[in-house]
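> Coordinates only, no sequence provided:
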């Protein structure tokens, strides 16, 4: 009957209203905006007519209450009658509710139906909400759950926390229920959606991420499937759909909007971040896919950047990043957008083209060899052909080994990377007169392998996860304990001494006595061994697994922690001294203070507790961690206490319990921490597969990448080596100090002396440092009162020039005595260049001028004007007849020695950062913030090559001594080595964590010097003979003692 009247339109609806016995009919329409998103324009108009007609003809019997999102108000106002009603009777809800608003939302509806709300419940709800767009749907859901479990007419805190598990528990159960009710296809799609809606934290919490709906539609998950899944998730209030104005207006123009439009204006986000942090299914998906997702999103950003820049080849991926993209392309093609697939394909095409060019050069070299072979036929028959074939095979093998070395580094197989480079070096030594390109590519790959390889040795032998590792006090033995129920004792060179096999359970912890005579091991009991591995005593008493053991400094007492919630103290004869209930839950860790007076413990209750060692009385409790305590340790000097936690952080307290630092350390649980022997460094190991070294002020020193979760770590006695125990069943030894990086910060300029025996560095602090070639600092002095932008040795090695933001150039002798000061620039001096004959010096300045000075008397010879922006770089030609200058005005100018402008070169798209003449003076190289390097013929200014590959501005250039190689430093944190002859990229050097500001070749080309932001100065060794010695020294113990090596690999260093 009702439907029949409704079909009659406004008249039918009004008739129905007037036929009702109630004095008033109130119609409530929630989410009124769905009329604009779910209905066709025709249906929408009919519905509007029905409502507005009733308002006009049955106003005494009919009231309309509707809720509409603020971003749809504009759509409502386009309907005149509705606009009038809204202007007269609307109540605006502010976009961000205050705490008082939230209280009213919670309490008022309950009171209207006679329910009480426990005051404590309101406050807890306010604390757990994060005042975001998803709060009201989430609050509605939680209040519905509270209604179901109300007690005696009251919504209680106990019901909230215990029955529905708070917001976290309620939401997790709801999410899991919704997910499990989806069909298998929709479940896969839901997984894809939630992963896409999560912003991966980088050492921080994962957070929600808003994405366009169109980004979710890929080959594997077509539009219909995504839409169906989103409708289920939005109906359950797990995700929120946001419609932007252009989508809404499209609907008002008569277009039919799909239920969840694929327009780029429609965005999706997780309703609340609690879902990301506490839904265990989603956490598992994230951990399973984290590495791949991070790489994939970087590729997506690169694809977008390439598209934004008109698909310029400069923005294509190369090297390691392309290898990652190719792997993702192969494995997950159907999860990539068409744009990303096209981008990766373009990158691969570019690589193929580059490889074809390399093969072409190889064929040219082969033809040259063939000519030599033909010339020698009369004397040697067909021996030349055999020689050529052998040489070609050797070159192919070397290229393959170099590629393997890089691939091993990428997959964190560091020792294998060094082995591959050693093999490439040995092979190259067999090649007669190898081309400079292959020499440099091999040396640079080798250098990269040695620099990035912190792993010294790898000890296989355990058949299951290794739980603990520790060096003996005398530094001669390394002990390891494993889930395979064994303990192994190793010499520090990696040779196995003995395996202890008498445990019946997995061995969870081990500890050497400080006097070095005993080893305690834990499973369900404590087993005490001599240093030879013979069992001395078994301590029993704990009723569950023992998690940790620690000797007192005098070696007379052992403390043990257990899953039975207790700490026990034992004499070394096995007699129990004391036992107490330590934590509300498992006790995971114990440690004695250096003076034996205190014991620290950590447990599942997120607390660190300090106890008197004599009687077990609680001294204090250190709170603050939001997750289980996995490890506590006192520093040997007694000054600090550190704790590692499942909340991914490390906390550092002083001896009095004052919190000094909270270090946001890892992206997963921190499993272990250790102070270095000098108490200056704290090492941490994590389930995120990394080991990190920290200064005690919380600054990160270095990250070491492992292949699997790291369970435990231990410093060697001298602090130079760190041992790690891993879930990959191995023990690894890592080099703690990186000798290649000189610890000086924020370097602006570097320069080798003419004889290569010393080099100078300068930077932001105005200080000049002089170093020996072996990287030992010999002198440092304050050169300027402001930033030093350039430091250059004179060609005769007698002087050093510096240029500064204080507007001066200074000349210093070899005793660091000031010889001369040049003044005259009106702004900072950015660049300087000595003439090869040592007679004059040129300077470029932010005052837009180039000045040329007589060194002997300091007279100004020329002031060259013409640039319209700051001059960033100057360079003399080898014959002193020409001077080149580069500027932020995007031009390069070449001047003669009389100060006349000879050429004006244009072609770069952004500011020029560096100009350099080749050693023969025939080529001018220019670097720009447009990410490119260009090589120009000096004779006519013609462009020879444009070198692309950097992904940020190119800051510095340096030619090798013979002019065949060009090095470039960049703001993309890399250094690249290029062949000048054909412009091809030979090698990318990685290592600077910040912008590279300056590069300079050693006079013999065997070392490259670089300086940059944050990491200071680096020396890149390109001497193949020296690299062979270093590489073989680095892997000597591994080659000799690792049982997993192939027999042929053991002998690769016997001649080195």
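Looks like it came in fine. Values in this document were obtained by computation on a predicted structure and should not be read as measured data. Residues are numbered from 1 along each chain as shown.

> make it CA atoms for all contacts and neighbour counts henceforth
Fine.

> where do the strands sit along the stretch 901-1050 of the chain?
901-905, 912-917, 923-928, 933-937, 943-947, 954-959, 965-970, 974-979, 985-990, 996-1001, 1007-1012, 1016-1021 (DSSP state E, counting those that start in this stretch).

> In contact with residue 844, which residues?
Going by C-alpha atoms under 8 Å, 6 or more residues apart in numbering, residue 844 touches 829-832, 850-851, 870-874, 885.

> Could you look up the SS state of it?
Per DSSP: H, G, I helix; E, B strand; the rest coil, the local secondary structure of residue 844 is strand.

> Skipping adjacent residues, who's closest to it in space?
Leaving aside its chain neighbours, residue 844 sits nearest to residue 850 (4.6 Å; criterion: C-alpha to C-alpha, 6 or more residues apart in numbering).

> do the same with residue 143
Nearest non-adjacent residue to residue 143, counting by C-alpha to C-alpha, 6+ apart: residue 106, 7.7 Å away.

> What are the neighbouring residues in contact with residue 860?
851-854.

> circling back to that earlier point, any chance of the contacts of residue 844 in CSV, plus distance to residue 319?
Converted to CSV, those look like this (distance: C-alpha to C-alpha, whole Å):
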residue, distance to residue 319
829, 37
830, 33
831, 32
832, 34
850, 39
851, 41
870, 35
871, 33
872, 30
873, 30
874, 32
885, 32
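
> Which of the contacts of residue 860 ranks first by neighbour count?
When neighbours are counted by other C-alpha atoms under 10 Å, residue 852 leads the contacts of residue 860 with 24 neighbours.

> how close does that one sit to residue 1041?
The gap separating residue 852 from residue 1041 is 63 Å, by C-alpha to C-alpha, to the nearest Å.

> what does residue 283 give?
40 Å.

> Count the neighbours of the closest residue in space to residue 135 that isn't next to it in sequence for me.
Nearest non-adjacent residue to residue 135, counting by C-alpha to C-alpha, 6+ apart: residue 129, 6.4 Å away. As a burial measure, residue 129 scores 18 neighbours (other C-alpha under 10 Å).

> ok, and here's another one to check against it:
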């Protein structure tokens, strides 16, 4: 007979009530014995009995096990436990961990784990006078600078440490005033006038030791400083202080890694960075172990082994995990058991993924509703919205926040909870990890980002107005005022006194102007009545007034359109659909060159459709084999399904539930029947998704891992590989798939390491690649396994053996190459055609942070990579030894996962902003990728064939979708293509190459299959041209008779004595030839081939030229970067076209002669309207390529332009705005809402740019 349970003690404490309710739950379950409960709960009867004894609150894990065993509502009990559970009361002890705050110089004694980096930095600073420390947010840069470098300075008096803030020159002056003894105002004025002043101050104040000037959070000069001139002066001052010949300063700046491109845009700073930078990566396992255990041991505490292992597993390889670890350990310390920091305390705190959120939510919930509103607005004020980068913290002056009782109480409360850093002057968020890790704050930020941008613009305008002593010139006017008024009226956001004063004064000034306008109108009417006899004059005045009114409206529309275009550019990365529609709306409002350029260039990068509504970070995405469905999952424990049959109009399906804790990896079986998920709870969940609209059976399997990081099906679907964390090193496992939702474990593999990040099968199913963070020998390793016998995989080769972490790998479609994403800001390509002897080939570089994801797309020619620098980059890997960058997609926050559909048509991207983007790789302006630089292109008369010559002396002919290389001329190394042209009928093709000191031309008769016929002449030009009848070829100034194509005969040489000839071109209607050179441009009559006759000299040096189809007009590219138009009938200059910022290299007329396209060294394609050739107008400028554009051509349809660039691409561009808009409207979803319209185009009637998209 079961022993009677001891009655609860008398009393009404919360713990006793909790225990009584546990007993009641057990009674409702049929009063099972504790021995019976133990079989289901996996805890001993003694532990379960103690949980309901009422003597102390049981741990969360025991509570939930008890509840599950009794069939109770787990979520309700978990919430109740958290409401009851309180950290151990403070005993006055100093915590061993800093939490979210950075370590300060005074914290040096408890700063562990970064000793090696600190020594590297000290050595670098000792050797050179300028050093930039780069690293991801949360990697510990500030702590290394403060508790490492500054704390170790031999003379603290010669150290100046500060963050730049919105006024970096002023901040520098304030900090230096303490050393110089002069007023900050005087120093700021001096430094503004002369950036060299900082160098002189350093020489003035130092004695024996150089001045150590440390600028932490240097990215604030880009995020908070809005004055480009002040930013430039501050950077110049730092560089002069460090680089002057008599320098006595050593300058160190700490910069978030995703701001490297911002630094690189400053020429002098970029030069300083070449040798003066130190990259801080994520902590190694040993460094993490030191950072976790040594502060605790120093303070007299112990760390449980299970806690140490779990924290390391959670944090390893995550660049931004350090503040999360520190905060989670601080909360664990608060839940300590005596002197022990326990795993249960860590889990109760929420671990590194949820501790910050729980602390912040608890602090927020402790406030009254009124003070919660104050806290919400405070956090929004203290966040700087990212522009192509992650959101960052913003330091705000106390004066901006006000001194009300509620604000003061909220500041004290949040500072006590270590969420804010507060001093006498400024307030800021303790660490940017709070912005990333607190879902509530992310929701606030994402709810109205454009509204927050409007508010931030109002804040900055108020600060500017104050700096101008409230001069009327600083007031808001026009659309800026209207936008601010609309936002302030609708948002309910509390404005600061300064912001409200600016808004009131601006509104009053506008009202005064309107009153004055009404008075003027009234006086005008009175005057009209008095002067009725002067009706004719009044009529004239009325016409003028109407004209002025129209002009005013046009100016208003132009100003609003410019603002909308700017907003569209900001939104392009985060909300492409809205950005496209705003660009279209701006064009319709004001069809200017700028708005037309925006529309025509909008699809130069791939367009994406956004999938939103996620409540937490999305860690993994996967397509079904047919590309009709997408699954995503992450920190919210749910698996989301989408029907993407129409990728531009996705439909969300009911979410799948099952896993407990974050889901880190998903995979879809090759037959499409099974979806598997693995995550932090160590379980595998499988669903039958034969019909994703109607989910079938599901099952849960214990993975035998403490946490699952990666799951992958074999191509035939018969095996499943899992990788994760297992303390005994058995972190890689294989399973046999016996049914869609049933698994059977295969024999254990050799133990490699405690943490396995990633696993991947090759497409041919013969090889498995596994990625360890550290193997048992202490090194990172990528291992290739042979799967000839699935029941006994054979370890073939360790691919790498070094200190750098690898996040993921991807096999090419033919299984012959492997791409490896590495933490050292690169992707390495390996040739693994021989599995026994793999060899490294090309490297993909240029990233500002670690590369987390890599994926071959489609056939394997295209490679996609996702990085922590907030970019996804597309590469052409046709030549693995020399991969070529094709496009960079800038997102919102670091890229967490990417996946490609099997046909390569779409790419799914999950980023830190909790949005999944479906990038359409078909609909953007698809470039033709070339192996070498393309030097020239030509289109046949009917537009069917495109010929191009490359730097490698190859000539390629594209007909429709097929590309073939014509028989090469065998010119040997060092030769390169220079020019190409079709005859008028399209059957004759000529191409020019340089080889040594000769020019070699190849001729092909494409109809008769003749060629190449080779012509060699001395190198006096690199240009060729065929006459209109294809019977004469000009090779530079040499003329060849092609009556017999197989035996061309040189008949004459144009006696042009004008220096190096840049180009020659025949008139499309006559035998007239233009010869352009660095001295002059001349025209020649070659009707008599034996005696060419000069007919005109234009008197302008030119490097390129083109005729209209009718031969009446010539355009030449002058050496001053302009283009000149000449009327050949009268031999007079019609117009000069200016706009290019560098040399123009190629020109082309449309078939009707009404448009001209020009390209050159400035990487732009410019379109000109020549309807009136004496007054041409630039109608569009498109940033068409990432390098010099060497050639341009119009297709016969008249609205498509082809460009060829040194960036190894040939692109096609739509020049008809209406056709471009129609194409874009077929893509956009969702349609721009009325609320969005009113936000971006206030005061205009709602006219959605793409109504048909609804």
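Nice, thanks for sending it over. Computed from a predicted model, the values in this text were never measured in an experiment.

> hang on, the earlier thing: let me have the strands of the stretch 901-1050 of structure 1 in CSV, extended by mean neighbour count and distance to residue 137 of structure 1.
Shown next, in CSV, are these (neighbours: other C-alpha atoms under 10 Å; distance: least, C-alpha to C-alpha, whole Å):
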stretch, mean neighbour count, distance to residue 137 of structure 1
strand 901-905, 15, 63
strand 912-917, 28, 54
strand 923-928, 26, 52
strand 933-937, 21, 55
strand 943-947, 18, 55
strand 954-959, 27, 50
strand 965-970, 26, 49
strand 974-979, 22, 48
strand 985-990, 18, 48
strand 996-1001, 28, 49
strand 1007-1012, 25, 50
strand 1016-1021, 23, 52
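
> remind me, longest helix of structure 2?
In structure 2, assigned by DSSP state H, the helix with the most residues is helix 535-571.

> Can you list the helices and strands that it packs against?
When contacts are defined as 3 or more C-alpha pairs under 8 Å, 6 or more residues apart in numbering; DSSP states H and E, helix 535-571 of structure 2 sits against helix 576-589, helix 593-600.

> So which of these has the densest surroundings on average?
Comparing those by mean neighbour count (mean count of other C-alpha atoms under 10 Å), helix 576-589 ranks first with a mean of 25.

> Other residues contacting it?
557-558, 560-562, 564-565, 567-569, 571-572, 595-596, 598-599, 602, 607-609, 1221, 1224-1225, 1227-1232, 1248-1250.

> so the residue nearest to residue 143 of structure 1 sits in a helix?
Yes - applying three-state DSSP, one finds residue 106 of structure 1 inside a helix.

> measure it to residue 122 of structure 1 for me?
Noted for residue 106 of structure 1: a distance of 7 Å to residue 122 of structure 1, by C-alpha to C-alpha.

> again, but for residue 639 of structure 1
Distance from residue 639 of structure 1 to residue 122 of structure 1, by C-alpha to C-alpha: 43 Å.

> Same drill for the two, tell me which one is more crowded.
Per other C-alpha under 10 Å, whichever of residue 639 of structure 1 and residue 122 has more neighbours is residue 122, with 19 against 14.

> That one: which element?
Using DSSP states H and E, residue 122 of structure 1 falls within helix 119-128.

> Any figure for the gap between residue 74 of structure 1 and residue 262 of structure 1?
Distance, residue 74 of structure 1 to residue 262 of structure 1, using C-alpha to C-alpha: 21 Å.

> So for these two, which sits in the more crowded spot?
The residue with more neighbours, out of residue 74 of structure 1 and residue 262, is residue 262; 20 against 13, by other C-alpha under 10 Å.

> Correct me if wrong, but residue 1070 of structure 2 is in a helix.
No - counting by three-state DSSP, residue 1070 of structure 2 is not found in a helix; it is coil.

> count of neighbours near it?
For residue 1070 of structure 2, using other C-alpha under 10 Å, the count is 15.

> Nearest residue to it in space, please, no chain neighbours.
For residue 1070 of structure 2, ignoring the flanking residues on the chain, the nearest one in space by C-alpha to C-alpha, 6+ apart is residue 1028 at 6.9 Å.

> do the same with residue 102 of structure 1
residue 126 is the one closest to residue 102 of structure 1 (C-alpha to C-alpha, 6+ apart), at 7.4 Å.

> can you put the contacts of residue 860 of structure 1 in TSV and add secondary structure and distance to residue 297 of structure 1?
TSV is the format used below for the contacts of residue 860 of structure 1 (DSSP: H, G, I helix; E, B strand; the rest coil; distance: C-alpha to C-alpha, whole Å):
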residue	secondary structure	distance to residue 297 of structure 1
851	strand	48
852	strand	50
853	strand	52
854	strand	55
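
> Turn those into TSV, including distance to residue 632 of structure 1.
TSV is the format used below for the contacts of residue 860 of structure 1 (distance: C-alpha to C-alpha, whole Å):
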residue	distance to residue 632 of structure 1
851	62
852	64
853	64
854	66
